[in-house]
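Undergrad: Sequence first, then the predicted structure:
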Amino acid sequence: MPRHVLVKELDLRTGHTFNTVNNTLNAVPGFKTSAAFFSFLRANLVLPPSTLNSTSSTPLLDPSSSGTLPPLHPSSLATMTSIDDVSHPTNHLADIPPSQPDPSPPTLKLVADSIAQQRQAASRAMIFHPLTIAVYIAIVALTSQFIYKSSSDAGILVTTLAGVTMTCLIAVRGFTSGYLTLAEELNWGWIRNEDGEEDVVIGSRYGEELIGACVLRLERNGNGGGKKKAKGGRGIVRAWTVRIRYRGGGVGTELLEEAVKFTREKFGKEAEIGFAAEHANSKMILPEIFNGGFRKRERRAAGALEHVLESLDGKKKR
């Protein structure tokens, strides 16, 4: 059955709730139970001690229930916490001392993981690129010509070529290590804009496991002249990822649908939404000749968002 999840938007300057929306979410195709979505803006929020089952200090907008994520070991990428179902909203607002470090939600950890996973894709692209293969064959040929003089040199040749191969793999590993650095550098400050406002984080959960995340930035139009501000704005998707084993099941599509709906609820049905030029996975470590796979993924993501917009607009016309 579909679950109902409470969405609260908070005025981050005053800490007061100014809008509450209840969303009914669709079940994820191919799963026995539905994937619940949650959206929240980070604010100074403290839940009663009974609702926090993990050791993390991360505040949650959703009240607690019996189900919690298992406690995880602290990570340099993010601090994990529990995410629970909403049955009776009883959030408590309070001030957090300025000296307290910024907590990071599990959605940010999931985004950081997606950046780190780019290292594997980059390594494969570099190893199997025609240019790399040609250079490797040339090195093997020159090494063989220099070492192999008679059948007695076969052992030395095999050992040498194994060393050459290992050296090449280590070089690839070094070239792609920058993705791990990018993942470790991702923190809560990345979610804040220049005015200190923080992005909307949309998550998808299957059972007790967080399986998808989308970071949405809402950009309001500038001043319309005089004292009145122009109405409307647009949504910019800055991160969009799903755990590897859940990809292909429609989770990513439903995350984009929630992002579109949230943007239009804020700025009207004509509000635009698109991917940020510098999204979380946009940084390319390798030279452009090795980035064909990443560019293809970006085009597919843009096509998925366009398909979601066409689908939602078609439903409205009917």
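TA: The structure has been received and is ready for your questions.
Undergrad: C-alpha from now on. contacts and neighbour counts both.
TA: Will do.
Undergrad: Quickly find the element holding E265.
TA: If you go by DSSP states H and E, E265 is part of helix 251-267.
Undergrad: gap between that helix and the chain center?
TA: 15 Å (C-alpha atoms, centre = their mean, to the nearest Å).
Undergrad: For that helix, which outside residues touch it?
TA: 28, 35, 37, 202-204, 212-214, 216, 218, 231-235, 237, 240-242, 270-271, 273, 304-305, 308-309, 312 (C-alpha atoms under 8 Å, 6 or more residues apart in numbering).
Undergrad: And the buried ones among those residues, selectable in PyMOL?
TA: Those of the contacts of helix 251-267 that count as buried under 16 or more other C-alpha atoms under 10 Å are selected in PyMOL with:
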select buried, resi 28+35+37+202+203+204+212+213+214+216+218+232+233+234+235+237+240+241+242+271+273+305+308+309
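Undergrad: tell me which residues of the helix holding E265 are tucked away?
TA: Quick answer for helix 251-267 (16+ other C-alpha under 10 Å): 251-264, 267.
Undergrad: try this one next to it:
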Amino acid sequence: MANEPASEMPEQSLTAPATTDSNPTAEASNPIPELSTYIATDPDEVLSAHRLIADSVAQQRQLAARAIIFHPVWVGAMLAVFAIVYKWLYHDSSDLPLIGTTGAGCVMAGLTLVRLWTGGYIEHAEHVGTRAWLEGAEESGGDKQEILVTKFGEKIIGALVVKGVQEGRKVHGVIRAWTVTQRYRGKGVGSGLLEEAMLVCQKRRWKGPEFDEEHANAKKLLPSLFNGPFERRERRARGALENLVKKK
């Protein structure tokens, strides 16, 4: 939903800024790229959307690292390590360089541990980036899935995967992935993709849509203590979809 499964509610639009002194010649030579959202059928567009989704999973490693490093427990642990180093090594001012290098070594060891803890997101991104992940949902029954893309000019900046899953006599529209390039988040692109997913469900007479419990960005690899940022992003994403559904 993001990376982030992040919530991209409309804040700005991808349009040209208003000017009081327009230059028709300049506007003609530098046309504003068109923003469009639709179902991808071209193999190259499907591939680009798939890569964007896998990249959003890999980017979760950075979020996970920040969640650890800036957590009060981790900060407290680092301060405790420095205190212990200082107590053991300090006798006079000549020991300060040794304390500094030892403390720096402890920090590097801690960052190495963080890197190991968060490395699983790279492995998960590699899995999401496989054809088996993209096409494997077809084995679960129901109707076909659709890959929606948003293009700004010729560049794909957003992607969403919605799948029809059979539950009893009804088919539910399930969102397996939803992401927007970081540069364009907060500009309404994500909301546009969700609205298009709602239209797909209406046309196919699917119930929903709703987020898959195991969507591309749902995996949590850290101890629950550090999952606060992921849980907040999940709530925002689901809240964004619920708000759109209510408006309809």
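TA: Sure, I can see it. Everything quoted here is computed from the prediction, not taken from an experiment.
Undergrad: Where strands are concerned, which of the contacts of helix 251-267 of the first structure count?
TA: 35, 37, 202-204, 212-214, 216, 218, 233-235, 237, 240-242, 273 (DSSP state E).
Undergrad: quick one: which of the buried residues of helix 251-267 of the first structure is nearest M126 of the first structure?
TA: G252 (27.3 Å; C-alpha to C-alpha).
Undergrad: Roughly how far does whichever residue in the second structure pairs up with the closest one sit from A104 of the second structure?
TA: Alignment note: G252 of the first structure maps to G190 in the second structure; criterion TM-score structural alignment. Distance, G190 of the second structure to A104 of the second structure, by C-alpha to C-alpha, to the nearest Å: 42 Å.
Undergrad: how many neighbours does the alignment partner in the first structure of E154 of the second structure have?
TA: In the first structure, the residue matched to E154 of the second structure (TM-score structural alignment) is E208. Using other C-alpha atoms under 10 Å, E208 of the first structure has 16 neighbouring residues.
Undergrad: and if you look at R235 of the second structure?
TA: Counted with other C-alpha under 10 Å, residues neighbouring R235 of the second structure total 14.
Undergrad: Please, which helix or strand holds it?
TA: Short version, using DSSP H and E: R235 of the second structure is in helix 228-247.
Undergrad: Tell me which residue of the second structure is furthest from the middle?
TA: Computed with C-alpha atoms, centre = their mean, the residue of the second structure farthest from its C-alpha average is D92, at 50.1 Å.
Undergrad: ok, N187 of the first structure - how many residues close by?
TA: Count around N187 of the first structure with other C-alpha under 10 Å applied: 20.
Undergrad: wait, doesn't it sit right on T107?
TA: No: if you go by C-alpha atoms under 8 Å, N187 of the first structure and T107 don't touch, sitting 11.3 Å apart.
Undergrad: Give me the aligned partner of K220 of the second structure over in the first structure.
TA: By TM-score structural alignment, K220 of the second structure lines up with M284.
Undergrad: dump the residue contacts of the closest residue to that match other than its chain neighbours.
TA: Nearest residue to M284 of the first structure in three dimensions, chain neighbours excluded: N291, at 7.2 Å (C-alpha to C-alpha, 6 or more residues apart in numbering). By C-alpha under 8 Å, 6+ apart, the residues touching N291 of the first structure are 122, 125, 284.
Undergrad: a markdown table please, covering these and showing neighbour count and secondary structure.
TA: Formatted as a markdown table, the contacts of N291 of the first structure follow (neighbours: other C-alpha atoms under 10 Å; DSSP: H, G, I helix; E, B strand; the rest coil):
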| residue | neighbour count | secondary structure |
| --- | --- | --- |
| A122 | 24 | helix |
| A125 | 19 | helix |
| M284 | 16 | coil |
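Undergrad: and of the residues you listed, the nearest to L6 of the first structure?
TA: Distances from L6 of the first structure to the contacts of N291 of the first structure, taken by C-alpha to C-alpha, are shortest for M284, at 36.9 Å.
Undergrad: quick revisit: what lines up with the residue farthest from the centre of the second structure in the first structure?
TA: D92 of the second structure maps onto S150 in the first structure, by TM-score structural alignment.
Undergrad: the strands in the first structure, which residues?
TA: So, for the first structure - with DSSP E - the strands run 4-11, 16-24, 35-40, 200-206, 209-220, 233-242, 272-275.
Undergrad: and the longest one with strand 233-242, angle?
TA: Taking axes from the mean of the first three to the mean of the last three C-alpha atoms, to 10 degrees, strand 209-220 of the first structure and strand 233-242 form an angle of 160 degrees between their directions.
Undergrad: how much does strand 209-220 of the first structure stray from the second structure?
TA: Compared with the second structure after fitting, strand 209-220 of the first structure deviates on average by 0.9 Å (mean C-alpha distance after the TM-score superposition for the first structure).
Undergrad: So which other helices or strands are in contact with that strand?
TA: Helices and strands touching strand 209-220 of the first structure, by 3 or more C-alpha pairs under 8 Å, 6 or more residues apart in numbering; DSSP states H and E, are helix 106-127, strand 200-206, strand 233-242, helix 251-267.
Undergrad: Please identify which of these is closest to V21 of the first structure.
TA: Of those, nearest to V21 of the first structure by C-alpha to C-alpha is helix 251-267, at 9.4 Å.
Undergrad: Quick one: neighbours of P223 of the second structure, just the number.
TA: Neighbour tally, P223 of the second structure, other C-alpha under 10 Å: 9.
Undergrad: How about N23 of the first structure?
TA: With other C-alpha under 10 Å as criterion, N23 of the first structure counts 17.
Undergrad: right, and it touches K8 too?
TA: No: judged on C-alpha under 8 Å, N23 of the first structure makes no contact with K8 at a distance of 10.9 Å.
Undergrad: which residue ranges form the helices in the stretch 51-200 of the first structure?
TA: 106-127, 130-147, 154-176, 178-185 (DSSP state H, counting those that start in this stretch).
Undergrad: Give me the mean deviation of the second one from the second structure.
TA: In this overlay with the second structure, the average offset of helix 130-147 of the first structure from its partner residues is 0.7 Å by mean C-alpha distance after the TM-score superposition for the first structure.
Undergrad: by contact count, what packs against that helix?
TA: So helix 130-147 of the first structure, by 3+ C-alpha pairs under 8 Å, 6+ apart, packs with helix 154-176.
Undergrad: Mean distance of the helix it packs on to its aligned residues in the second structure, please.
TA: With mean C-alpha distance after the TM-score superposition for the first structure, helix 154-176 of the first structure averages 1.0 Å from its match.
Undergrad: Show residues contacting that helix.
TA: Helix 154-176 of the first structure has contacts (C-alpha under 8 Å, 6+ apart) with 119, 122-123, 126-127, 140, 143-144, 147-148, 285-286.
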